[in-house]
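[1] 3D model of this:
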Amino acid sequence: MQAASGSRNNARSKSIIARCGAGRIALLALIAALAIGFVQADGLHYLSIDYLKAQQAAFAHERDLHPVATSLVFCAVYVIVTALSIPGATVLTLAAGALFGAVWGTGLVSFASTLGAALAFGMSRYLLRVFVHARFPDRVRAINTGIEREGWMYLLSLRLIPVIPSWLINLLMGVTSIRLSTFWWASQMGTLPATALYVGVGTRLASVTSLGDAVSPAVLAALLALAVLPYAARRVLGLLRRRRG
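    Below you'll find the predicted structure:
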């Protein structure tokens, strides 16, 4: 019995690998190698609050000399970090507030984070969708059912819940049936409150010693309330329609 079960599992694994294709597996290995290499090379040091505070004056000097180029480079770094799911987006958001101010910083982060999330979404759909569908069909079906039932509010609510990592949402949505256009604008709307919050904290970078200083329990509670607001509004509208009927 165990030998037969093992044989079936091996056959299933080979079938999944064959369906994924050698090209996808090679690309996935390359992306993983780049991310691991970045971490092994102590790249996360450059995405820390201590490094940001130490280099803030130098960054501000470059911004004053080359404002457009500095904005473009910042966006490019943010997109890469988000697309590769490298930890550090929160520190970069604080940096946007410290370097570009609340309004321009929020605009830069909103665009760059959404573009990076869309790239991560696309890579997940290309690289992982076949494998995840074959390995966890029931779970993917359940998520697709939620998306079909709730529509864009499903993703919007996930984005508004601060305890769910953005990189996990990007990868998870990539293996579902949600459209890229819906993913884009729902992500941009859903991340905007937290983006504005962290950018605002970044304008007071001198008072921030750790990421825990950036968000208070009251702010987290407000973001959680925003997450359930679309569903509450939908229920109220449904109730009003029934009463009118």
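[2] for the rest of this, base every contact and every neighbour count on C-alpha atoms.
    Will do.
[3] other residues contacting stretch 32-47?
    51-52, 84, 86-88, 91-92 (Cα atoms under 8 Å, 6 or more residues apart in numbering).
[4] tell me where this structure has helices.
    In order along the chain, the chain carries the following helices (DSSP state H): 2-20, 22-40, 49-54, 56-65, 67-83, 89-100, 102-127, 129-135, 137-150, 152-160, 166-174, 180-202, 217-244.
[5] out of the contacts of stretch 32-47, which end up buried?
    Neighbour counting over the contacts of stretch 32-47 (16 or more other Cα atoms under 10 Å) leaves 52, 84, 86-88, 91-92 as the buried ones.
[6] export those residues to TSV and tack on distance to Arg243?
    Rendered in TSV, the data for these read as follows (distance: Cα to Cα, whole Å):
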residue	distance to Arg243
Leu52	56
Leu84	49
Ile86	50
Pro87	49
Gly88	49
Val91	49
Leu92	49
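[7] and which of these is nearest Ile147?
    Proximity of the buried ones among the contacts of stretch 32-47 to Ile147, judged by Cα to Cα, is greatest for Leu84, which lies at 24.7 Å.
[8] for Ala35, see how far away that closest one is.
    Computed with Cα to Cα, to the nearest Å, the distance linking Leu84 and Ala35 is 7 Å.
[9] now do Ala18
    25 Å.
[10] same check on Thr191?
    With the distance defined as Cα to Cα, Thr191 ends up 24 Å from Ala35.
[11] now do the contacts for Lys53.
    Shown in contact with Lys53 (Cα under 8 Å, 6+ apart): 205-206.
[12] likewise the one 10 residues further on?
    Going by Cα under 8 Å, 6+ apart, Arg63 touches 70-71, 99.
[13] following up with a second sequence; could you model it the same way so I can compare the two?
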Amino acid sequence: MQGSDIPPAAPISSARIWLRRLPILVILAAAVLGAIAFRDTLSFETLARHRDDLLAFRDAHYLWAVLGFLAAYVTIVAFSLPGGTIATLAGGFLFGLFPGVLYNVAGAGTGAVLVFLAARSGFGDALAQKLQAAGGKAAKLQAALRQNEWSVLFLMRLVPLVPFFIANLIPAFVGTSLTRFAVSTFIGIIPGALVFTSVGSGLGEVFARGEAPDLGIIFTPPVLFPLLGLAALAALPMVMRALKGGR
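    Model (predicted):
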């Protein structure tokens, strides 16, 4: 009777840990498989080939077209499948600059939040606690990131240098709150979404000419300079805090 009726705690604890890790492990596995299986499927050529069918479906079933587009975009982002840029162009092509940009932001932002939650539940909380408990340079870096959290979060979204998937994982690993991550994500991706949705809204003429869209437009001065200006504005509190602290 001495403890015979009490189930061992270790297996239950281990099972719960792996259950929490399951979503992010599924996402990582899907990302690898998707990169192989859908590498050439979700492309501009595919969009051009099916443009008439997509427009016909949108005209006949607008609500279902919107819901289907949102579901597809969230899936692409959540599982880090190739074709995120094509999905953004499709949003502009099917729904115009407005409300297309709203659908693009909603799809990308929701997918990013799902990745963040999966990463934080699976590894992020434990890793953040370990970094804090370990002390040293890792803990100082974590503290610096948290002190400048808003600036860093917005910079990762505004400056197109950090891959979107990585920008979803880093905040989860340093203990960022869901509210801050969601707000900075949904607001921070608006400028880039506006640019690519605008390009997508003009795809009808591009298709008619048999050409491909110029996605390098984001690096042209009229687009890049305003983005860098927003990035500088986002970094200003961090710079001022550093100067004030004498770092």
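[14] ok so, going back, ok, Thr191 and Ala35 of the first structure, which is more surrounded?
    Of the pair Thr191 of the first structure and Ala35, Thr191 is the one with more neighbours under other Cα atoms under 10 Å, namely 23 against 17.
[15] now check the second structure for the residue matching the more buried one.
    Counting by TM-score structural alignment, Thr191 of the first structure corresponds to Ile189 in the second structure.
[16] please determine how far its match is located from Gly107 of the second structure.
    Distance, Ile189 of the second structure to Gly107 of the second structure, by Cα to Cα: 11 Å.
[17] what sits closest to the residue most central in space within the first structure if chain neighbours are left out?
    Within the first structure, one residue has its C-alpha closest to the average C-alpha position: by Cα atoms, centre = their mean, that is Ser166, at 2.9 Å. With Cα to Cα, 6 or more residues apart in numbering as the criterion, Ser166 of the first structure has its nearest non-adjacent residue at 7.1 Å, and that residue is Arg159.
[18] neighbours around that neighbour, how many?
    Number of residues near Arg159 of the first structure (other Cα under 10 Å) recorded here: 27.
[19] residue in the second structure matching it?
    Under the alignment defined by TM-score structural alignment, Arg159 of the first structure is paired with Arg157 of the second structure.
[20] pretty sure that match is touching Gly188, no?
    Yes. Because the distance of 5.1 Å satisfies Cα atoms under 8 Å, Arg157 of the second structure is recorded as touching Gly188.
[21] any idea what Leu114 of the second structure aligns with in the first structure?
    Residue mapping for Leu114 of the second structure onto the first structure gives Leu119, with TM-score structural alignment as the criterion.
[22] surely that match and Ala83 touch.
    Yes. Here Leu119 of the first structure lies in contact with Ala83, judged by Cα under 8 Å, at a distance of 5.4 Å.
[23] any shared contact partners between the two?
    Residues touching both Leu119 of the first structure and Ala83 (Cα under 8 Å, 6+ apart): there are none.
[24] which one's more surrounded, these two?
    In this view Leu119 of the first structure and Ala83 are compared by other Cα under 10 Å, and Ala83 has more residues nearby, 24 against 20.
[25] enumerate every residue touching that one.
    With contacts defined as Cα under 8 Å, 6+ apart, the neighbours of Ala83 of the first structure are 116-120.
[26] how about Pro160 of the second structure?
    Contacts for Pro160 of the second structure were tallied using Cα under 8 Å, 6+ apart; there are none.
[27] how much space between it and Leu47 of the second structure?
    Here Pro160 of the second structure is placed at a distance of 24 Å from Leu47 of the second structure (Cα to Cα).
[28] same deal with Ser201 of the second structure?
    13 Å.
[29] quick one: contacts for the counterpart of Ala143 of the second structure in the first structure?
    Taking TM-score structural alignment for the superposition, Ala143 of the second structure sits opposite Thr145 in the first structure. Residues near Thr145 of the first structure by Cα under 8 Å, 6+ apart: none.
[30] what's Pro82 of the second structure aligned with over in the first structure?
    Using TM-score structural alignment to pair residues, one finds that Pro82 of the second structure aligns to Pro87 in the first structure.
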